[in-house]
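Trainee: Predicted structure and sequence below. I'll ask about it afterward.
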Amino acid sequence: MELASLAESATERGKLRTALAGLAVAGISISAYLAWVHFAGIDPLCVAGSDGCDTVQSSQYASVLSVPVSVLGLAGYTGLLFASVLKGEAGAYLVLLLALSGTLFSTYLTYLEIFVIEAICQWCVASAAVITAALVCATLRVVGLPTHR
């Protein structure tokens, strides 16, 4: 690979790390808001007066082993933020692992919202979109790694 191509690849990987960090901050913001709502015991703000967020937040699925899902999200997005700034293969694969795990968990939670709880939380959908976008960026980052010969 020639030098110009390597520099371009490094620039693209830097942009992906920046995008991943931004997505992690967005996810932290969503999760922190939902955790605050949980611990404050108030109803989350929802667009158009929907009560889906409150229904989801007060369901039996809102906690895992007594830990609110929003707190798990906060931990996951914080880990993603720290991992996103790591350079090299280890950082790229760690981000991919975290984003894939988060996306799979989010997919499960979305399934529960639609088919079990029968309510949609707009904040949860936003978080699902953020973690899915992070998975796309993480995949592009890994695919863009230079190959070793």
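Mentor: On my side now, so go ahead. Numbering: from 1, shown residues only.
Trainee: Every contact and neighbour count from this point should use C-alpha atoms.
Mentor: Noted.
Trainee: In three-state terms, label residue 148 for me.
Mentor: Here residue 148 is recorded as coil under DSSP: H, G, I helix; E, B strand; the rest coil.
Trainee: Distance of it relative to residue 132?
Mentor: Here the criterion is C-alpha to C-alpha, to the nearest Å. By it, residue 148 lies 28 Å from residue 132.
Trainee: Those two - which one has more neighbours?
Mentor: A direct count of neighbours by other C-alpha atoms under 10 Å for residue 148 and residue 132 places residue 132 higher, at 20 against 4.
Trainee: wait, that one sits on residue 99?
Mentor: Yes: counting by C-alpha atoms under 8 Å, residue 99 is a contact partner of residue 132 at 7.5 Å.
Trainee: for comparison:
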Amino acid sequence: MKPNLRISFFIIGLLISLYLLVSYSVYKGILICPNDGCDEVAMSPYSKIIGIPVPLIGVFGYLALINLSIFKIERFLTMTLILAFLFSSYLMIISIFIIKTLCFWCLLSFLIILITLLLQVKDKIKRINKKGFIDEQIS
């Protein structure tokens, strides 16, 4: 995956997280949502983890991913993407099976993480040479 495309995906994710954080913190509800699930998810007890709003965690996560992409720290980028995928999956499971609704913006953020992780893994596989070693020289 080209770094600029990956960074563009992460910037979209960052903007989604910022939008959700501002909507939740300032307006006490999601301003624009294509379905009714956003407010329900945002007002649920699962919208905070140890008192920290989930969108704030998303902001810091996407900032980390952007910086890792800019500075081409591939190993940490892959690990961070895996952690982001696990965290996003956890949140989607809670949304679907416990809260029993789906937030459009949360789903979009999950898809951004999923797509970039899959493309990152695909790129890693391409870099493996016949001996099974990763060739770090290939971009």
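Mentor: Ah, there it is. Only a predicted model underlies this, so the values are computations on that prediction, with no experimental measurement involved.
Trainee: How many neighbouring residues does residue 8 of structure 2 have?
Mentor: For residue 8 of structure 2, using other C-alpha under 10 Å, the count is 12.
Trainee: Just to confirm, what residue in structure 1 is aligned with it?
Mentor: Aligned by TM-score structural alignment, residue 8 of structure 2 pairs with residue 22 of structure 1.
Trainee: host element of that match?
Mentor: Using DSSP states H and E, residue 22 of structure 1 sits in helix 3-40.
Trainee: cool, and residue 32 of structure 2?
Mentor: Residue 32 of structure 2 belongs to no helix or strand, assigned by DSSP H and E.
Trainee: Stretch 24-31 of structure 2: which residues count as buried?
Mentor: Under the neighbour-count criterion of 16 or more other C-alpha atoms under 10 Å, stretch 24-31 of structure 2 has 24, 29-30 buried.
Trainee: Name the next helix or strand following the helix holding residue 22 of structure 1 along the chain.
Mentor: helix 52-57.
Trainee: Mean deviation, the helix or strand just after that following helix versus structure 2?
Mentor: Sequence order places strand 63-64 as the next helix or strand after helix 52-57 of structure 1, per DSSP H and E. Superposed on structure 2, strand 63-64 of structure 1 shows a mean distance to its aligned partners of 0.5 Å (mean C-alpha distance after the TM-score superposition for structure 1).
Trainee: How about the residue sitting nearest the centre point of structure 2: what's its closest non-neighbour residue?
Mentor: Closest to where the C-alpha atoms of structure 2 average out (C-alpha atoms, centre = their mean) is residue 113, at 4.3 Å. Once flanking residues are discounted, residue 113 of structure 2 sits nearest to residue 85: 5.9 Å by C-alpha to C-alpha, 6 or more residues apart in numbering.
Trainee: list the contacts for that neighbour?
Mentor: 110, 113-114, 117 (C-alpha atoms under 8 Å, 6 or more residues apart in numbering).
Trainee: A strand includes it, no?
Mentor: No: Residue 85 of structure 2 sits outside any strand when classified using three-state DSSP, being helix.
Trainee: any idea what it aligns with in structure 1?
Mentor: Checking TM-score structural alignment: residue 85 of structure 2 goes with residue 103.
Trainee: Then residue 22 of structure 2?
Mentor: Checking TM-score structural alignment: residue 22 of structure 2 goes with residue 36.
Trainee: how much space is there between that match and residue 103 of structure 1?
Mentor: On the measure of C-alpha to C-alpha, residue 36 of structure 1 and residue 103 of structure 1 end up 23 Å apart.
Trainee: Kindly report the same for residue 117 of structure 1.
Mentor: 19 Å.
Trainee: How about residue 21 of structure 1?
Mentor: For residue 21 of structure 1, the distance to residue 103 of structure 1 (C-alpha to C-alpha) stands at 16 Å.
Trainee: cool, residue 55 of structure 1 as well?
Mentor: Taking C-alpha to C-alpha, one finds residue 55 of structure 1 at 22 Å from residue 103 of structure 1.
Trainee: Residue 132 of structure 1 too?
Mentor: Using C-alpha to C-alpha, we find residue 132 of structure 1 at a distance of 6 Å from residue 103 of structure 1.
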